[in-house]
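**Student:** here are the coordinates; sequence isn't available:
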């Protein structure tokens, strides 16, 4: 479970500001946190189909990294398997909570067990998840299936 005691975002405008600042590369790097990644993925997965959301996130993260002075290399930057993993987790969460507003989805997500940075390691061995192959392309979990 998350340790958040208050909602990350209390208005849809706050979420849209995050997404827009990410998209246009003006989001300060220190604000591009794990939580910000997940909220951005939530927004894209709520507003686009599965493959469009992944395309927007993939290109957006790669671009954001470059614009803000980061790199996308075999060792750091964009990670394809983690991006798709989180999209699958978040899409399933959205499908189970269809009646919630964007703000309530965000709040409920961060009160769940589905936001831990360690969650991918329940599905993947560390060796596979942090391999160059997993960074470059989607790899299926080797510990626990997502389906």
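**Tutor:** It's in. This structure is a prediction, so every number in the text was calculated from the model and none was measured.

**Student:** Could you use CA atoms for every contact and neighbour count after this?
**Tutor:** Noted.

**Student:** Centre-most residue in the chain?
**Tutor:** Computing the C-alpha centroid of the chain and ranking residues by C-alpha atoms, centre = their mean puts residue 38 first, at 3.6 Å.

**Student:** what helix or strand is it on?
**Tutor:** Residue 38 is located in helix 34-47, with elements delineated by DSSP states H and E.

**Student:** What is the distance between that helix and the centre of its chain?
**Tutor:** Here the centre of helix 34-47 is set off from its chain's centre by 5 Å, with C-alpha atoms, centre = their mean, to the nearest Å.

**Student:** helices or strands up against that helix?
**Tutor:** helix 12-23, helix 50-67, helix 80-96, helix 102-110 (3 or more C-alpha pairs under 8 Å, 6 or more residues apart in numbering; DSSP states H and E).

**Student:** let's bring in a second model and compare:
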């Protein structure tokens, strides 16, 4: 696990909403789709878009976005189902525990938390399993510890 962790934080709620809406509309520049943007968009969708079933739709949303910016979703790049689903579980858990109420404050607290770290899924998965083709293509249960649930 890495020890240095300095996420890029957000100043305004508007910037986070723009990421969520940009993901949905495939209207973000590819370089804007960072780790922090993934988590910000997930939190935004979970809290502000009850019309979207994140569990059912997240794979298609991210795959479609990747393809819209020239990306490929295959065995070695693009959408990763197990990592995405681990973070969705983590964001939900974070939301159930946080005292923050504003969108930017919540996202920034998430990004500063253990659940916001890039290596957070490796607390539950071995590197070998998490970065396998099977885990990329579909959800695989963790082999080290169960994902947190509410």
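**Tutor:** Happy to help now that I have it. On a predicted model such as this, the values are computed, not experimentally measured, just so you know.

**Student:** re the thing from before, so which of the helices and strands packed on helix 34-47 of the first structure is nearest residue 143 of the first structure?
**Tutor:** helix 80-96 (13.5 Å; C-alpha to C-alpha).

**Student:** Stretch 98-118 of the first structure: which residues count as buried?
**Tutor:** Going by neighbour count (16 or more other C-alpha atoms under 10 Å), the buried part of stretch 98-118 of the first structure is 102, 103, 104, 105, 106, 107, 109, 110, 111, 114, 115.

**Student:** same thing with stretch 115-134 of the first structure?
**Tutor:** So for stretch 115-134 of the first structure, counting by 16+ other C-alpha under 10 Å, buried means 115, 120, 121, 123, 124, 128, 129, 130, 134.

**Student:** and what of stretch 60-75 of the first structure?
**Tutor:** Those buried within stretch 60-75 of the first structure under the rule 16+ other C-alpha under 10 Å are 60, 61, 62, 63, 64, 65, 71, 72.

**Student:** same thing with stretch 44-52 of the second structure?
**Tutor:** 44, 45, 46.

**Student:** Could you list which residues are in contact with the first one?
**Tutor:** If a contact means C-alpha atoms under 8 Å, 6 or more residues apart in numbering, then residue 44 of the second structure has 16, 17, 20, 103 as its contacts.

**Student:** Take those residues and write them to CSV, including distance to residue 88 of the second structure.
**Tutor:** Below are these laid out as CSV (distance: C-alpha to C-alpha, whole Å):
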residue, distance to residue 88 of the second structure
16, 16
17, 17
20, 14
103, 16
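
**Student:** can you tell me which two in those are farthest apart?
**Tutor:** 20 and 103, at 11.9 Å, using C-alpha to C-alpha across the contacts of residue 44 of the second structure.

**Student:** Give me the contact list for stretch 113-120 of the first structure.
**Tutor:** 1, 2, 34, 35, 38, 82, 85, 89, 109.

**Student:** any idea what the fourth one aligns with in the second structure?
**Tutor:** Okay, so that is residue 35 of the first structure. Superposed on the second structure with TM-score structural alignment, residue 35 of the first structure falls opposite residue 36.
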